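In: here's my sequence, what's the structure:
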Amino acid sequence: MRTLLTLFCLLCSIGAWANQLEGIRIWPSPDNTRIVLDMQARPRFDHFMLNNPHRLVVDLEQTQNRVNFAAIKNSSELVTRIRDSKPSRAGSYRLVFELKAPVRPVVFPLAPAGEYGHRLVIDLPYQDQSRKPAPAVRKLAPAGLRELVVAIDAGHGGEDPGAIGPKKNREKHVTLAISRRLADLINKEPGMRAVLTRTGDYYVNLNKRSEIARKARADLLLSIHADSVANQGPRGASVWLLSSNRANREMAGWLEKQERQSELLGGVGEVISQTDGNPYLTRTFLDLSMDKSRADSYAISEHILAEMGKVVRLHKRKPEHASLAVLKSPDIPSLLIEAGFISNPHEEQLLLTASHQQKIAQALLNGIKSYYRQNPPNGTMMAASAAPGSAIRHTVKNGESLSVIARRYGVSVSRIKGHNDLSSDVVRVGQVLNIPGS
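Out: Modelled structure (predicted):
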């Protein structure tokens, strides 16, 4: 009899608490803070805002809490405290998020995927745009010239871990580490500047990655990833660009969004904006822009593969084509770099090491420089340096030698000495040198 009574109480308890709140994760980014509630089952919920002070209230029906609020990692400046409160209905659980500012939350459930089960996602977009980080300080360029801008996209991030290796290492961390190293190398190059689509562990919408590159007026977009397959055998790096089928589909999408076509770079956007919506002219200009972008992407990928093949194993020695959203921009040459197979135990360990990450970053930089020295965009410092008889001015910095300066600009020490009437290899800090065209 006692056993039956215990079973009855257990069934009643299960009926009363049909769901469990098992975890709370917070992902701050420059545009919003994302809160993810890990649930045992699909959540039934309601939410509303309160003011003075600002609070977001989330009611979870028939839910029991298993989360220790004190153990939640929270680096968001927007969310100041998480607590519970008395619910309006019996059997439900009320969460309260105390906030620094008013928001318009976007709340939606997510079905199980990968390592995650049921989730309730809360996006809190920043209303105050001053929360966004200040743009990176640009290096001074000679009058009338601009820097070559490379947008670097660290794949995945935040709630999206990407591929997971045999030792449970996540692709999103590897891609960000390599991206940061590449950005540092690029920013040390005279006449070049890097822009990161994400600077921390948060997710950026795939379409927005291209938009970030476009707003930065990028000449090139590189998306860094780490490959993965079910079989642990495959190894090596590869480079991917947009397939023609995807290009055609994206062309149609751009035609449907006429108001955004003026944002295209390279002069195409201005021309399109002056066609008065003529679909035939618009299609022609977009076709030309996409064709040039894909041709440039292929040429750049060959230079990058040649350099990567010197320092890492290649899985594919020729550029591959795929239908990938991050490569869709019709106006910016875009490449996806698979740095190696994180699903391979040996490469998983390599991808985690600083020396291997630096090798990959250096090879990518060398490939970019190799291509753009031969094909410098008009109006850039690199184009001025490459022009016959031209020169750019370089101020010697602490720790720089004549050989270091010569390598950076791709010219010989003897040419710099001859161009500046130097009798020795010794240079002093603050000395201004005229760098001849390479």
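In: for the rest of this, base every contact and every neighbour count on C-alpha atoms.
Out: Fine.
In: from the contact counts, what lies against the longest strand seen in the chain?
Out: In the chain, with assignment by DSSP state E, the single longest strand is strand 19-28. Judged by 3 or more C-alpha pairs under 8 Å, 6 or more residues apart in numbering; DSSP states H and E, the packing partners of strand 19-28 are strand 32-39, strand 63-65.
In: list the buried ones in whichever helix or strand comes after the longest one?
Out: If I follow you right, that is strand 32-39. Next helix or strand after strand 32-39 toward the C-terminus (DSSP states H and E): strand 45-50. Buried positions in strand 45-50, judged by neighbour count with 16 or more other C-alpha atoms under 10 Å: Phe45.
In: for the comparison step, fold the sequence that follows:
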Amino acid sequence: MVRSVVSILLLCFVVQFAYGAQNNIDGVRIWPSPDNTRVVFDMKAAPEFTYFTLKNPLRLVIDFNNTSDAAKLSGIENSGDLIKKLRYSTPKNKSSARVVVELNRNTKPSLFAVTPDGAYGHRLVVDLPDTAPKPSKTLAASSSTGSVVIDDSTSARDRDIIVAIDAGHGGHDPGSIGPAGTYEKHITLSIAKKLEDMINRERGMRAIMTRGDDYYVSPNRRPEIAREKKADLLISIHADAFSQPQPRGGSVWVLSMRRADTELGRWLEKSERHSELLGGAAEVINDKSSERYLTETILGLSMDHSMATSHDLGNKVVEELKQVTSLHKRKPQAASFAVLTAPDIPSILVEVGFISNPQEEKNLNWSKYRERLANAMFNATKRYFKQVPPDGTLWAQERANNRTHKVRSGESLSLLAQRYNVKVSSIKAANDLSSDVVRVGQVLNIPRT
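Out: You can find the predicted model right below:
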């Protein structure tokens, strides 16, 4: 009798242990981006899995060992077109789950397990590189007012100044999370889109986005996108966070000298990529014995120019930001951020405030406040490029056609307009003036027409 009771209890324990040990799929998320779609399976425990692909039709089949198939796979949000459908299929055995990812085109999947981190538990990550052809000659810049399509190959006039806008984080990477649950990735994308709209409305400027929606782009890929689009500047937008709620205020960051030297060395080792930075100079440097020396000199000068520009622009952004928010740092700070490592593109990272501060989180959730932050970055960028427009741009040509005049006591815009036979509105436009007030000693650009 005792022996049978013990056997029953032991059997119950084994059944309970086996049931408790079974893994579960707690949720599924799909994050499409222009060149990759990521599927994340949130798991109760570390996943044990195998996978294989099938053709006619194209499918990725994932077998989860010792896993329940109770999780719902229908109705998962998916804004991309690489994945047609997620569904279950007949598993290898009763204790397993088989998930089938139906695909619209061929891809080479990469699967890996991720251990718990912060708000996330165990996960299985599926990366699906997208092989769909991308347009090579046209660039679509979305904005709140519509879609602007530019053909870079047939521009008859001086080119626009191109500003790459980088909304931090995205997709499966939410960034910092505020005490009220605000995701940094949503704040940065909203500000980025507002800045994009302001730049695209400005004659002689054009914006491109490293990400235009809620998907993940690796930090190293972001400056590459800016280079591919021939950007004159990269602005990366983030929101700061700390373990305590007290810190607050915005800040601006540029690349540290140590990281700059490291990146320069890495580019010098990649001889096949020298032409990306040297342009036409790469064709002139044919002497292999002097190639590295000349390349190092040219790349060094390019890096110096980029860092000097970053500092100058960073100071202007700080000046504009302090009119919108308090400052955590009153001067541009140096750091080793991957997004700032393009040696040939001036780059800054703007922390718009501490999302971990309850009041600043509340401010960042206010659309008008985000617009003011975007306007601060826009004004600083415009001020800088009006003073130092890149060669070959419309603004550089207009500056070359202008004369300068240093305002003396008793002079006004109307007086200068009469003297140079131009309109007051033309002088104001050439100097980005919002009023008719000028100050003694101010240097004005006077249009010739």
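In: about what we covered before: what's in contact with the longest strand of structure 1?
Out: 33-43, 62-67, 72-76, 158-159, 201-202 (C-alpha atoms under 8 Å, 6 or more residues apart in numbering).
In: may I see the ChimeraX selection of the buried members of the residues you listed?
Out: Selection of the buried residues among those in ChimeraX, burial being defined by 16+ other C-alpha under 10 Å:
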select :33,34,35,36,37,38,39,40,41,42,43,62,63,64,65,74,76,158,159,201,202
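In: the closest residue to Arg393 of structure 1 other than its chain neighbours: what secondary structure?
Out: Nearest residue to Arg393 of structure 1, sequence neighbours excluded (C-alpha to C-alpha, 6 or more residues apart in numbering): Asn434, at 4.6 Å. Secondary structure of Asn434 of structure 1, reduced to three states by DSSP: H, G, I helix; E, B strand; the rest coil: strand.
In: in this structure Asn434 of structure 1 contacts Ser390, no?
Out: No - Asn434 of structure 1 is beyond contact range of Ser390, at 9.3 Å (criterion: C-alpha atoms under 8 Å).
In: am I right that Asp35 of structure 2 is in contact with Pro133?
Out: No - contact between Asp35 of structure 2 and Pro133 fails when scored by C-alpha under 8 Å: they sit 9.6 Å apart.
In: which of the two has more neighbours?
Out: Asp35 (13 against 7; other C-alpha atoms under 10 Å).
In: so what's that one up against?
Out: 129-131.
In: for Gly200 of structure 1, see how far away the residue nearest to the spatial centre of structure 1 is.
Out: In structure 1, the C-alpha nearest the mean C-alpha coordinate belongs to Asp153, at 3.0 Å (C-alpha atoms, centre = their mean). Counting by C-alpha to C-alpha, to the nearest Å, the separation of Asp153 of structure 1 from Gly200 of structure 1 is 11 Å.
In: what does Arg211 of structure 2 align to in structure 1?
Out: Aligned against structure 1 by TM-score structural alignment, Arg211 of structure 2 finds its counterpart in Arg198.
In: still on that earlier bit, got JSON lines for the contacts of Asp35 of structure 2, with secondary structure and neighbour count too?
Out: Converted to JSON lines, the contacts of Asp35 of structure 2 look like this (DSSP: H, G, I helix; E, B strand; the rest coil; neighbours: other C-alpha atoms under 10 Å):
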{"residue": "Pro129", "secondary structure": "strand", "neighbour count": "19"}
{"residue": "Asp130", "secondary structure": "coil", "neighbour count": "20"}
{"residue": "Thr131", "secondary structure": "coil", "neighbour count": "14"}
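In: ok, the residues you listed in structure 1: which stay?
Out: Retained in structure 1 by both residues aligned by TM-score structural alignment, their matches' C-alpha atoms under 8 Å are the following of the contacts of Asp35 of structure 2: 129-130.
In: would you map the strands across the stretch 151-300 of structure 1?
Out: For the stretch 151-300 of structure 1, the strands defined by DSSP state E, counting those that start in this stretch cover 192-196, 220-227, 238-242.
In: let me see the contact set for Asn402 of structure 2.
Out: Asn402 of structure 2 sits in contact with 445-448, where contact means C-alpha under 8 Å, 6+ apart.
In: contact partners for the corresponding residue of structure 1 for Ser243 of structure 2?
Out: Superposed on structure 1 with TM-score structural alignment, Ser243 of structure 2 falls opposite Ala230. Contact analysis of Ala230 of structure 1 by C-alpha under 8 Å, 6+ apart lists Ser343.
In: which parts of the stretch 1-150 of structure 1 are strands?
Out: 19-28, 32-39, 45-50, 55-60, 63-65, 79-85, 93-99, 106-110, 118-125, 148-154.
In: out of those, nearest to Met192 of structure 1?
Out: Between Met192 of structure 1 and the strands of the stretch 1-150 of structure 1, the shortest separation by C-alpha to C-alpha is 4.7 Å, and it involves strand 148-154.
In: trace the closest one over to structure 2 and give me the residue numbers.
Out: The aligned range for strand 148-154 of structure 1 is 161-167, by TM-score structural alignment.
In: how far does that stretch sit from its chain's centre?
Out: Distance of stretch 161-167 of structure 2 from the chain centroid (C-alpha atoms, centre = their mean, to the nearest Å) equals 9 Å.
In: now stretch 346-357 of structure 2
Out: Taking mean C-alpha positions (C-alpha atoms, centre = their mean), stretch 346-357 of structure 2 and its chain are 13 Å apart.
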